[in-house]
Each structure stands twice: as C-alpha cells, then as structure tokens.
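Participant: coords please:
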Amino acid sequence: MQFNSQLKVAFMQTHNLQKIADELRMLCADMVQNANSGHPGAPLGLADLAVVLSKHINVDVENTTWLNRDRLVFSGGHVSALIYALLHLWGFEVSLQDLKEFRKFGSLTPGHPEYKHTPGIEITTGPLGQGIANAVGFAMAAKRAQNLLGDLIDHKVYCFCGDGDLEEGISYEATSLAGHFKLDNLVLIYDSNNISIEGDVSITFSEDVEKRFLAVGFDVIKINGHDFDEIDKAFEATKKATKPTLIIAKTIIGKGAVGLEGSHKTHGAPLGMEVIAKSKQALELANASFNVTSASRAFFDGVRMRGARAYAIWRKKLITGDKEKLTLLESLQNPDFSKLEFKSYEVGKSLATRVSNGEILNAISEFDLGFIGGSADLAPSNNTTLFKTGSFPEGNNMHFGIREHAMGAISNAFANYGIYRPFCATFFVFSDYLSPSIRIASIMKAKVLYVFTHDSIGVGEDGQTHQPIEQLTHFRAMPNLITWRPCDANENIACMKVALSLQAPNMFVLSRQNLEVLEMPSLENVSNGAYIKAKASKIPTLSLLASGSEVELCLKAQKVLETEGISTQVVSMPSFDLFLESSKEYKKELFKDSKVLAVEALRGLELYALADDVLSMESFGASGKGDVLFKHFGFSVENVVKKAKTLLG
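Facilitator: Here you go, the predicted structure:
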C-alpha cells in the first residue's frame, strides 16, 4: 500500500494529466477515423476518467488470469476505441498496429469487445445494460470468493456505464440486487453526458438517478467528470465504502472535438480529418495520427508496474500462507468431473426429469465447491436447492429474486471469474427473459448451466402464457449452445456427464410430469446427440424420433406398429445440437433407409432437417390438465400410429 501511495503522488507531481488525457482522446479519434466507422463521442468524453482510473486499478499484464485482479467492465461496448487504447497503453498484448486495424476483419480490435479474443477483455457485454449486470456478477463472485479464500480476495469491480445502460430494465434488476447484498466492492461510473443517438436524453429520460440509486442501497458521489482532482477523490472514497458506489460523472460527449463538443453527432460517426486536425491544434498536440508521447507512455507504465508488484505480493501470500487455501484454490480452478459419480435410477419407476435433475445438481454440489447457482424465485418448482450448503454469500445457493434478465448476465460473470461453474433456473417459458445473456454466453462459450423446467404443454392448467412452444426451436438455432431434453432420469444423468465435459453453455429442458425410468444409455450414444432407444424387430421401415416426454409416447406407439407388421425403431434425441454435429455416416447408420417421423410437443420446425414428417405443436396450447392437452393436440398413441401409417402410405 505504501508503494501504491508513493507511485500515485509521483504521478500527480510529474505528469500533466490533461495532456495525457488529450492524447488518449485523440488516439481514440484517430482509431475511429482510420476505420471510417465507430463511436468517438463517449471515448473522448471518458478520457479524463480513464486516465485517473489508471492510477487506481490493479491488473497484471503478465498474469491476466490472476484471481485478485480488479475487474473493469465497459457496459457500453461502443466505447471500444477507449478500451483498446487503454489496454495498449497499460501493456497488454494489444499493439499500436492492432489499434490501426480497429473494426477490421480478423483484427484483435473488433467493433465491440469480445472475451478471449482481445487480451484484457473480461467479458463480452453486447447490448446495453448487460455490462452493469455483469459487473454486479463479478462483485458477487468476489464476495463468495472472499468467504472461501479470505484475505486472498480484496479487489474492486469497476464498470463504466451511460444513460442507455440505465434506461435498460436489466440495470435496475442488477443494481437492486447489488444494493440488497451491499456489494461494497462494486464501483459504477456513470458517464452522464445527457446524449443519446436521437439527441438530448431529456426526450425520454428525466428520472433522478441519484435518488434511484440511493433507494436501492448505493452510495452516490456526484463529480465533474473532467476535473482530475474530483475524479481522484471519488475513487479514493470507494476504497472505504460499505455499500456499492455510483459515481455520477457529468461529462461532455465528444470532449475536445472542435465544433462538435456536446453534440449527439459525435456518438456514432467519425469526426472527420478536418475536425481532428483542428482539435489537435486547439489541444496543442502534434498533428500526427496515432501519436502517443513518451511522457504519456511513462504514465501508463505505472499500471504495469503497480500490477506486477501487487501480483508478486499476492502470490507470496498464497504460497507462504494457509496451505488449505492453496489446495482449495487449485481444486476450485481445476475440478476433475471424471471422478464424479451419480446414482442410477431403478428402471420402471416414474419420476419427473426436474426431480432427478435436482438430485443430480446436489451430487455435483457435494463434489465441487465452485458449483454455484439458483433460481429466479422458483427453486422449489425447479428443484434447484442445494441442500448441503447455505445461501450466498456464505453458501452456494443464489437467490436471484424475480430477476431473470439480470440472473443470466450475472451467471455469465460467474463463469468468467475463474473458480465457478454457475447454473441458473426458471420455467422454460421465462427463458425469453434470459435470451440476450444466453446469446452472449454462447458467443463466449461460457460454461453456464441453464435449468429450465415445465418444458411443454404438460404444464397444463396454467395455459398458453406458461406453455413453452417455440423456445426450444429458438435455442436450438443458437450456435455454441448445447440444448438437452432428456427422456428420463437415467438419460438425464448421462446428459449431465457429457455436458460437464463440454466447453460450452448447456441448457437442460425438463419435465414437470413424471416419466418412466428407462435403461441407462451409454455416454457414447448420448454424446452423439441421438441413439436407438428401442430396436425394430427387423430392418426398420420406420423410425420414431423424439426427445423428452415424447420418447415414452413413441415407445408405446412402437409396440402397436410392430404388432401390425410395421418394423419400427425408436430414436431418442436428447440433444438436437450434438446430433446435428454428428457425421453423415452416423446419421445414415442410425436411420438406415427408414422413413423418419419426429414427435415433439413443441414447435419443432427444425426437426424437418432430420425427418420426413413432424408431429408438433401448431398453436400456443391451452388451459387444461396435461394428459388432456396431449391427447387434444395429437400426442397420443393412436395419432402417432395414424401419422406413421400416413407417412408410409
């Protein structure tokens, strides 16, 4: 700490912060101009805040996965020019040439920041508001890590956000949760420039942001976002916080851009060479493009120096300290799920897959202390309570409240933190509220586990609004996301074993109603996405393809068809996504020359890629008992047999 204080004083005494900030903002302007595409306004407006943050943030460019590093999230990904400029100046592997290739195909500097693509980017934020919830997730992850690892974790989470982020509903969900949990390690920096794409924000946004955040339990500090002393004092104050902090920084969009300062025109278009030249002249900077003086580089070198020293101190503490903590950290970072065993279920019993999945989750929880998650106020219905651990932050049961959108984004942050395997849960029909964050998880290939129960018209009396019809089709279309709809408790186990081995988000879509327990399938069969569940009496002329509860229906229909001389096999397809990735040879061997009838009590349009005909839902369902609805909408043995005969002619 003494070293940090001395370094800070040296910065204040030997560096012209205004000149450094002006060079940073013009570097961002050059990047956007060179790309002839991008958003210069916010980077120019935030440059002063970014320079002062550089005196406070602890990151180590040589050890980018250091667990106790500060996390920096830009909720507005359109500020990417500033993000990349900072990463370059701080010493990450982002070169000046990378800045010159901003927004170009194949570059390290795409239009919006992408996790694991650019060194130093902590998370892919995407749509506005996501980043605020991600930052809350990082802060929550750090609080749980503190509980597990003690004084090895004491870092901050910084998040830049703007008016657009605060207008998005997800920001209220997330900050409400942050205030509830008193996340004193969270610092939101609100770029309050009063400008949106359509003009002044007053046309749509007039609430008192300070009162809003005070109401949800934040400390609020109001500053001039271009006054270096005020900015510095605000960051210092957050180090003694007992609540999450919102710094409301009044800024000018396009700061320093001659003739365009404060204009919404600076938001999403290059400034133009003439404006940049005049701006550099007014700021008394060299007119050269991508120019950063040695004095500015020396200032930003302080981030690298401070971070390296902080990491060395932390590493020494880790190695010479409590050996149990070192062992725990290693197990949290590298769980070996090949050693995890699940109990199998007795064939012939009847059990909903949401129930068996709850027991599976508890088995994982007892094996892996980094397995953490919960439900959006539906744990008793989703069967997601972990019985041998407490509630967050002392335990691994997360209570998200009725905040599905934030829950998804928070889970993404837990997945990226470094020691967790997060899961989150709700009814499948409410997955629509998580869709943006699921898409981001899929882009990042983040290992988030989604548990969605009440998977079809089997929901019954709750009616159309609660019966998921089109959701599975939507998520099956999402690249990198692995969807699972197991047909029984034993297949559920096999699916989970495969899911734990994949570097991807996995979604389990589970029944409310009881399903008969069948024989345990092999992991090889399940990893192919589909396999023969019941063989035909001879070479099949018909294959019944199904997932989830409809597999049991097809098994019953198979018996009728076989007695009528139609050689029929049943193919269970727990994962459409993995089956689609399987080889043509495997698919050909599976179906041979049989006609394929797919049966699914959902929309099922994607099944036409595999089947000659599909029996699926063509409406949003109805209110009534599940078995009545299945029969009404054609999911009966009689109708499957009829549909099969029609297909065979």
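
Participant: CA only for contacts and neighbour counts going forward, please
Facilitator: Noted.

Participant: and residue 450, what is it in contact with?
Facilitator: Residue 450 makes contact with 423-425, 505-508 under the criterion Cα atoms under 8 Å, 6 or more residues apart in numbering.

Participant: pick out whichever of these sits closest to residue 298.
Facilitator: residue 505 (41.6 Å; Cα to Cα).

Participant: using the three-state scheme, assign residue 120.
Facilitator: Reduced to three states with DSSP: H, G, I helix; E, B strand; the rest coil, the structure at residue 120 is coil.

Participant: so what's the nearest residue to residue 141 once chain neighbours are set aside up against?
Facilitator: Distance criterion Cα to Cα, 6 or more residues apart in numbering; nearest residue to residue 141, sequence neighbours excluded, is residue 414 at 5.8 Å. Residues in contact with residue 414 (Cα under 8 Å, 6+ apart) are 137-138, 141, 420-422.

Participant: TSV for the contacts of residue 450, including neighbour count?
Facilitator: Listed next are the contacts of residue 450 as TSV, based on neighbours: other Cα atoms under 10 Å:
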residue	neighbour count
423	27
424	26
425	29
505	26
506	28
507	25
508	27
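
Participant: run this one through as well so I can compare:
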Amino acid sequence: MTTTSGSHSERSRERFGVISDGLPTQLPDIDPAETAEWLESLDAVLDSAGRPRARFLMLKLLERARQKAVGVPALRSTDYINTIPPEREPWFPGDEHLERRIRAYIRWNAAIMVSRANRPEIGVGGHIASYASAASLYEVGFNHFFRGKDFPHDSAHRSGDQVFFQGHASPGIYARAFLEGRLTQDQLDGFRQESRAASLPSYPHPRLMPDFWEFPTVSMGLGPIAAIYQARFNRYLQHRGIKDTSESRVWCFLGDGEMDEPESLGAIGLAAREELDNLVFVVNCNLQRL
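Facilitator: Here you go, the predicted structure:
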C-alpha cells in the first residue's frame, strides 16, 4: 500500500508540477486554441485600453474565481492607494508646488547632516531613508494637521496635539527646524556628537533638548506604547473634568520594521477597548524596515 501511494503521488507531481498552498501551479493545457484566444484577448485590452484596464480585469477575474471556489492562489498584498476614492478627495488646502520645494530642501539638509556626521574624523552616521521616505507625511502633518499648544485659541484650556516622532526620522525634524531658524548650522554639524558644545542628540531626547522634544521614542517600540497611554490619559482628564482635551490628538509616527517590536502592538488592545479615537498611528511602509 505504501509503495502504491508513493507511486501515485509521484505521478501527480509529474502531471501538475509544484504544489503551492495546496494548489497545483503547473496544469496541463487541455485546449491550446482556447488558451490562445484568452491570451489574445488580454493583448487586445492592453493595446486598446492600456495596463490599468488590463490589471483591473485580471483582478476582477481572480475575485470571481475565488467566489466560485475555482482554487487560485490568494493575492498576498493590497494596493498602496488611498481608502478614499479619487472623486471624493477634497481639494488640497495648501500650495502643492511650494510645499514640494520645502520638502526637497528639508530632505537635502537631512541627508547632508547625516552624511557629514559620517565623515572620517567623526564616523557616527545616522539614518537617511527613514525621513526621506516619510517627508510628505510629516510635512502634511506640520502644515495642515498638527495643532500647537495654544490651540484652541479661544479657550482657556489649551492643550493642542502631542506628537511622537519616529526616532530614526530625527534628522528631518532637525532640518525643518533649521529652515525655521530654530537651530543653527553648528548644531546640525554636531548631530550625534553630544560631547560638543553645539550638538544634537541622535533621537528625540527631552532631557537634552527640553524646549524641542516633548517625548522620547527610542528604543524602538517605546513611542507607540507611550502614545497609547498618553491618549488614554488625555481621555481620563476629559472625563474627570480636570482639563478639556476634547480637541487634542495624539499622533505617533512609526516605521514598518518597528511594528515587529513587541512593545509596538503590546497595548493596541487597550486602545481598541477604550475606543481611543483621539489616537492616530502613522506607519511609514518604506519596505526598508527603517
């Protein structure tokens, strides 16, 4: 019995090829003419309507195949698209051209700051990709979402928003502050060289820069768990009538690699249970785990 079963299994593999997720990936073509017609149809769509239309039709076919239990491999990723349909997106409230130029300056300054910190006599370096890939997220936040500590302006209970910046993105935050005139070139040249008179710490460090950073977010995973409990505490202040935090938001910027840290999602159940709609996680999926 064992020999017969083994022979049958070998014949199946020879016929259907490699098995993936319980499904054969190589099937015999029992009707080459019909197959050619399907391929010609796809080529015709590509020629007449372009790749977006062809991709749409292929995705619809896969969706229908799964509905009919045909047995096709599942799509392992989703599109990087906005959840709002394009026709429902509101008009951009700012000057896109101007903001794009500002982002370019900040990206450049951040990259040069890290590069200079890696010169031979220093050799401490830093992270470039973390901010470079998230610059648009930060700038949209700074220009259109984040509220300062004097918000709301017509209220005696001003609290504003609280932002937990991703630790590895600190060069970009420093570069933005340089454009604003809050930091000097000497300070930027002292990035990650805390022993110098004019220097900047590697990561958000309220003890070394109490007038600049509000929360520490390194080691990795510290930011998200602290942000969750900060949002919960803000809700506590509101419910107890201690302070009006109804207009305050807690923002937490994270990297995709950081989400693997146990602390990153260790308290996410608390946020769901307490319905903390005053908390926003912004995850930078740059696919470099930075």
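
Participant: read off where the helix or strand where the residue nearest to residue 141 of structure 1 lies ends up in structure 2.
Facilitator: Using DSSP states H and E, residue 414 of structure 1 sits within helix 404-417. Alignment note (TM-score structural alignment): helix 404-417 of structure 1 is unmatched in structure 2.

Participant: buried ones in that helix?
Facilitator: 404-417 (16 or more other Cα atoms under 10 Å).

Participant: again with stretch 185-194 of structure 2
Facilitator: For stretch 185-194 of structure 2, by 16+ other Cα under 10 Å, it's 187-193.

Participant: which of those fall within helices?
Facilitator: Counting by DSSP state H, the buried residues of stretch 185-194 of structure 2 place 187-189 in helices.

Participant: burial measure for the residue mapped onto residue 274 of structure 2 from structure 1, as a count.
Facilitator: Counting by TM-score structural alignment, residue 274 of structure 2 corresponds to residue 181 in structure 1. Other residues within reach of residue 181 of structure 1, judged by other Cα atoms under 10 Å, total 17.

Participant: and for residue 444 of structure 1?
Facilitator: 22.

Participant: report the contact partners of it.
Facilitator: 114-116, 124.

Participant: just the buried residues of those.
Facilitator: 114-115, 124.

Participant: for those residues, which one is nearest residue 185 of structure 1?
Facilitator: residue 124 (20.8 Å).

Participant: follow-up on the earlier one: quick check, nearest of the contacts of residue 450 of structure 1 to residue 149 of structure 1?
Facilitator: Distances from residue 149 of structure 1 to the contacts of residue 450 of structure 1, taken by Cα to Cα, are shortest for residue 423, at 21.2 Å.

Participant: that closest one falls within a strand, correct?
Facilitator: Yes - counting by three-state DSSP, residue 423 of structure 1 is found in a strand.

Participant: so how far is stretch 40-52 of structure 2 off the chain centroid?
Facilitator: Between the centre of stretch 40-52 of structure 2 and the centre of its host chain there is 33 Å, according to Cα atoms, centre = their mean, to the nearest Å.

Participant: in structure 1, what stretch matches that stretch?
Facilitator: Using TM-score structural alignment, there is no partner range for stretch 40-52 of structure 2 in structure 1.

Participant: could you give me the buried positions within that stretch?
Facilitator: So stretch 40-52 of structure 2, judged by 16+ other Cα under 10 Å, has buried residues 42, 45.

Participant: which other residues reach that stretch?
Facilitator: Under Cα under 8 Å, 6+ apart, the answer for stretch 40-52 of structure 2 is 53-54.

Participant: ok, stretch 311-319 of structure 1 next?
Facilitator: By Cα under 8 Å, 6+ apart, the list of residues contacting stretch 311-319 of structure 1 reads 60, 63, 66, 68, 152, 325-326.

Participant: tell me the residue in structure 1 aligned with residue 134 of structure 2.
Facilitator: Residue 134 of structure 2 maps onto residue 46 in structure 1, by TM-score structural alignment.

Participant: SS state for residue 142 of structure 2?
Facilitator: Using three-state DSSP, the secondary structure recorded for residue 142 of structure 2 is helix.

Participant: ok, it - how many residues close by?
Facilitator: Neighbours around residue 142 of structure 2, by other Cα under 10 Å: 12.

Participant: residue 203 of structure 2 is in contact with residue 172, isn't it?
Facilitator: No - counting by Cα atoms under 8 Å, residue 203 of structure 2 stays clear of residue 172, with 11.1 Å between them.

Participant: which of the two has more neighbours?
Facilitator: A count of neighbours by other Cα under 10 Å puts residue 172 above the other of residue 203 of structure 2 and residue 172, at 27 against 21.

Participant: tell me the counterpart of that one in structure 1.
Facilitator: Match for residue 172 of structure 2 (TM-score structural alignment): residue 82.

Participant: please name the nearest non-neighbouring residue to that match.
Facilitator: Closest to residue 82 of structure 1 by Cα to Cα, 6+ apart is residue 43, at 5.1 Å.

Participant: what about the host helix or strand of the one you found, how far off from structure 2?
Facilitator: For residue 43 of structure 1, the element it lies in under DSSP H and E is helix 41-53. Its matched residues in structure 2 lie on average 0.8 Å from helix 41-53 of structure 1 after superposition (mean Cα distance after the TM-score superposition for structure 1).

Participant: so which elements touch that helix?
Facilitator: Secondary-structure packing of helix 41-53 of structure 1 (3 or more Cα pairs under 8 Å, 6 or more residues apart in numbering; DSSP states H and E): helix 17-35, helix 80-90, helix 228-238.

Participant: run the last query once more with 6 Å
Facilitator: Where contact means 3 or more Cα pairs under 6 Å, 6 or more residues apart in numbering; DSSP states H and E, helix 41-53 of structure 1 is packed against helix 17-35.

Participant: so the helix it packs on matches what in structure 2?
Facilitator: Using TM-score structural alignment, helix 17-35 of structure 1 pairs with 99-117 in structure 2.
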